[in-house]
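Student: coords please:
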Amino acid sequence: MDYDAIILGAGGAGLMAAATAGQAGARVLVIDHADRPGKKILISGGGRCNFTNTGAGPANFLSGNPHFCKSALSRYSQWDFLALVERHGIAWHEKTLGQLFCDGSARQIVAMLLEECRKGGVEIWLGTRIGEIEHADGRFRVAGCVARQLVIATGGPSIPKMGATGIAYDIARRFGLEVVPPRPALVPLTLGQEDALFTSIPGVSCPVVARVGDVAFEEAALFTHRGLSGPAILQASSYWRPGGTVSLSVLPDAAGTLRAARRHMPRSHLKAVLAQHLPTRLAEVLALRIGLTRELGNVTDADLDAATATLTRLTFRPTGTEGYAKAEVTAGGISTAALSSKTMEARDVPGLYAIGEAVDVTGWLGGYNFQWAWSSGVAAGLAIAARHGCP
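Tutor: So this is what the prediction gives:
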């Protein structure tokens, strides 16, 4: 039961590392407690898997060390993974903002990864409890098996109904690796009673520019009965911290729009003007928030300026997030300071690696996190093979 490497986790990163090392000649075992491999892949992208993004680059990732991801992303890029997809005859299409999806099903991506593992002679044990991990004489013992290299690819605790846990952090701490406090990311935000106007219009969405600090995302926002969601909000949520604010520009040219309305439709009211540009229910609550009830012809420049400020920087102070249950990924994780950016190997524990979502590297919405899984998996897989002198 000896292997060159044992990989904990049969998700995207784990399978990619296993296939890479296995095809390079290493004997690899993948262990996962789940009954199926790639469970998060299967539910991603509405079942079609947003498997990468044409624009993927270091600027699209959050990390305590923003430079850490550069090496892996450059050595195995989105174009490399797309070439793999095409070699397997998987039809794909591009949606907005460079997002690439399968034409058919996310099952095709999982099947592709499993076939790559098969080519490398990788063994995969599903429904297997990891249990205690022993480490002595440079060898790791897991589930009755022994290897000189161990890969943490168990992801983070987001989407616990899929079986996700924080075991990666427990393992990391067991070996003395620092863990950046994990938190839900790409997650809806909740609002308090002071913003009840906006939780009263669930299902309403519109294009916005969402800002947190100096970071801005121009996509759609969705108002829910609990707060804010939609692509723009999910993106902003990764940068938001408790106690902070999120602002939305719902009408970027509000100044010109309102002044033109006052000039050409002086008897109109703010709600009616906003309804020409925004969903009716949103126009209603914005008019109530702004509080202008007079005809626009009787509104002062100062009042119009105040209304413009609200429409271009509608500010909320969220009470929190909807947590790991609704988070697409986990931010934080195993500190990059403990790892080699080239190999993903722990600096102080030879033979121990961490990849994918388990690491403190978090991508934007739109296929970036999968690209990190592929890139970090390949980096570790190549390092595993090289350590054993495999070609």
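Student: When you work out contacts or count neighbours from here on, use the C-alpha atoms and nothing else.
Tutor: Noted.
Student: quick one, longest helix in the protein?
Tutor: Longest among the helix segments of the chain by residue count, using DSSP state H, is helix 368-387.
Student: what's it packed up against?
Tutor: Contacting helix 368-387 under the criterion 3 or more C-alpha pairs under 8 Å, 6 or more residues apart in numbering; DSSP states H and E are the following elements: helix 12-23, strand 50-53, helix 70-75, strand 362-363.
Student: Just the buried residues of it, please?
Tutor: 368-385 (16 or more other C-alpha atoms under 10 Å).
Student: Next, the angle from that helix to helix 12-23.
Tutor: On the basis of axes from the mean of the first three to the mean of the last three C-alpha atoms, to 10 degrees, helix 368-387 is oriented at 30 degrees to helix 12-23.
Student: where's helix 368-387 relative to the chain centroid, distance-wise?
Tutor: With C-alpha atoms, centre = their mean, to the nearest Å as the basis, the distance from the averaged C-alpha position of helix 368-387 to the chain average is 18 Å.
Student: how about this one, so we can line them up?
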Amino acid sequence: MFKNTVILGAGAAGMMCAAHAGGDCLVLDHAKSPGEKIRISGGGRCNFTNLDTTPENYLSQNPHFCKSALARYTQWDFISLVERYGIAWHEKTLGQLFCDGSAKQIVAMMVEELQQAGADLWLQTSVEKIRHEGETYHLTLLRDGKPQQVSCKNLVLATGGKSIPKMGATGLAYDIARQFDLPLIDTRPGLVPFTFPDGRFTALAGTALPTRLSNARAQFDEALLFTHRGLSGPAVLQLSSYWHEGEEITANLIPTMDLFTLLRDQRQLQGRRALTTELARHLPGRLVDFLAQEFKIEGRLADQSDAALQALCTQLETWRLTPGGSEGYRTAEVTLGGIDTDALSSKTMEAKQRPGLFAIGEAVDVTGWLGGYNFQWAWASGHATGTAIAARS
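Tutor: This next block holds a predicted model:
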């Protein structure tokens, strides 16, 4: 069988590409259903884009690479598509858009889009071998347990990264990239919780509070969640993409609070009150109990000098922690690194030295922040490749 285009991966990027690549297109995926990461995202409601998407929300060795695709298919374009299908949505926080109903609506919409474009979708199909002769890519597939041969002019790598292997994520895109001499940027898990040894925060599991979490590279003002294994929550997931093994992070537990003034005023009014009791009015009680041991907090408000109160506030603003590691690809929402953008055209995502070979979505060294940015990159990069292929057909 010959197809103009074969797309490996029926995720967000692959299905968007198929919707724009023209009718003579085949989408392959080893899963039983398309768009599995779409289905589970956003607590089952799919955080499908972000109102505030800009190139500054992405990490890459080449921070300029994503600009072209994002400019040509914006968050407003995808919102228009969602609204055309009558899918109700809402903004949650920080520009994050979710379905009012179910993420399955986005999956169904994308399947409908690729089918309307005339593309075929083969599920439970694995790639056994790929070879390239002249202008043609030849694929040996295993479909329903039977070998099958498919050839194509355009081959699109849209298989994602290594994140969440229990859902079938593999490094297939990277293996194919190596086969065709495309350089790779070292991969690591991103948007992932931090772990700490010896169950350090077990007593605080389930406690959450707004924080400012930072390291030498980045700073995020969002919620921090203590877990049995360490630290999670949006602030942690965001910072994890900028963190390297063994590095220290800093937590400001009172980022929007003038705690010194509050404590000083209460010292005048309630001097006999225990300092920990007063702190528990402003911070979670279990956290105060923990910090009382960590920072040796004791005594009454009346016993505290201005200098002592200021020193305590400084400790709460600059709590330095060194994670033992992260939870890895098992729970990471994205994979950092991947196919080096220097080897690709920023307009079409085509390999510069391998005509007809394209890479899109998470397989590429472009990784977004938490909050719908990675889906927007999937839509934009898939659109860039799909329209480029259609223009040549």
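Student: which one of the helices and strands packed on helix 368-387 of structure 1 is the most hemmed in?
Tutor: With neighbours defined by mean count of other C-alpha atoms under 10 Å, none of those is more surrounded on average than helix 12-23, at a mean of 30.
Student: ok, then the element right after that one?
Tutor: strand 28-31 (DSSP states H and E).
Student: In structure 2, which residue range corresponds to that next one?
Tutor: Under TM-score structural alignment, strand 28-31 of structure 1 corresponds to residues 25-28 of structure 2.
Student: And that stretch against structure 1, how far off on average?
Tutor: Here the mean offset of stretch 25-28 of structure 2 against structure 1 after fitting is 0.7 Å, by mean C-alpha distance after the TM-score superposition for structure 1.
Student: right, and the helices and strands packed on helix 368-387 of structure 1 - which one's nearest Arg313 of structure 1?
Tutor: Ranking these by distance to Arg313 of structure 1, with C-alpha to C-alpha as the measure, places strand 362-363 first at 25.5 Å.
Student: what range in structure 2 does that closest one sit on?
Tutor: Against structure 2, the aligned range for strand 362-363 of structure 1 is residues 367-368 (TM-score structural alignment).
Student: average offset between the matching stretch and structure 1?
Tutor: Taking mean C-alpha distance after the TM-score superposition for structure 1, the mean distance separating stretch 367-368 of structure 2 from the aligned residues in structure 1 is 0.7 Å.
Student: Give me the distance from that stretch to the chain's centre.
Tutor: When distances are taken as C-alpha atoms, centre = their mean, stretch 367-368 of structure 2 is centred 6 Å away from the chain's centroid.
Student: Now do the helices in the stretch 1-150 of structure 1.
Tutor: Ranges of helices within the stretch 1-150 of structure 1 are 12-23, 39-43, 70-75, 78-87, 107-119, based on DSSP state H, counting those that start in this stretch.
Student: Distance to Glu116 of structure 1 for the helices and strands packed on helix 368-387 of structure 1 - can I get that in CSV?
Tutor: Listed next are these as CSV, based on distance: least, C-alpha to C-alpha, whole Å:
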stretch, distance to Glu116 of structure 1
helix 12-23, 5
strand 50-53, 16
helix 70-75, 19
strand 362-363, 25
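Student: what's the closest of the ones you listed to Ala309 of structure 1?
Tutor: Smallest distance to Ala309 of structure 1 across these (C-alpha to C-alpha): 31.1 Å, for strand 362-363.
Student: who's in contact with the closest one?
Tutor: Counting by C-alpha atoms under 8 Å, 6 or more residues apart in numbering, the neighbours of strand 362-363 of structure 1 from elsewhere in the structure are 60-63, 329-332, 369, 372.
Student: now those: which count as buried?
Tutor: Of all the contacts of strand 362-363 of structure 1 considered here, the ones buried according to neighbour count by 16+ other C-alpha under 10 Å are 61-63, 329-332, 369, 372.
Student: Please name the nearest non-neighbouring residue to the equivalent of Ser68 of structure 2 over in structure 1.
Tutor: In structure 1, the residue paired with Ser68 of structure 2 according to TM-score structural alignment is Ser71. Closest residue to Ser71 of structure 1 apart from its sequence neighbours, by C-alpha to C-alpha, 6 or more residues apart in numbering: Lys342 at 5.8 Å.
Student: What's the match for that neighbour in structure 2?
Tutor: When structure 2 is aligned by TM-score structural alignment, Lys342 of structure 1 is paired with Lys347.
Student: Near its match, how many other residues are there?
Tutor: Using other C-alpha atoms under 10 Å, Lys347 of structure 2 has 16 neighbouring residues.
Student: list the contacts for it?
Tutor: By C-alpha under 8 Å, 6+ apart, the residues touching Lys347 of structure 2 are 68-69, 384-385.
Student: quick check, His228 of structure 2 in a helix?
Tutor: No - inclusion of His228 of structure 2 in a helix is not indicated when DSSP: H, G, I helix; E, B strand; the rest coil is applied; the result is coil.
Student: What ranges does the stretch 51-200 of structure 1 have for its strands?
Tutor: 61-62, 92-94, 99-102, 123-125, 133-136, 139-142, 145-152, 179-185, 189-190 (DSSP state E, counting those that start in this stretch).
Student: Out of these, which gets nearest to Phe51 of structure 1?
Tutor: Go through the strands of the stretch 51-200 of structure 1 one by one with C-alpha to C-alpha and the one that ends up closest to Phe51 of structure 1 is strand 99-102, at 6.1 Å.
Student: That closest one aligns to what range in structure 2?
Tutor: Taking TM-score structural alignment as the measure, structure 2 aligns residues 96-99 with strand 99-102 of structure 1.
Student: which other residues reach stretch 295-309 of structure 1?
Tutor: Outside stretch 295-309 of structure 1, the residues that reach it (C-alpha under 8 Å, 6+ apart) are 254-255, 258-259, 261-263, 265-270, 290, 292.
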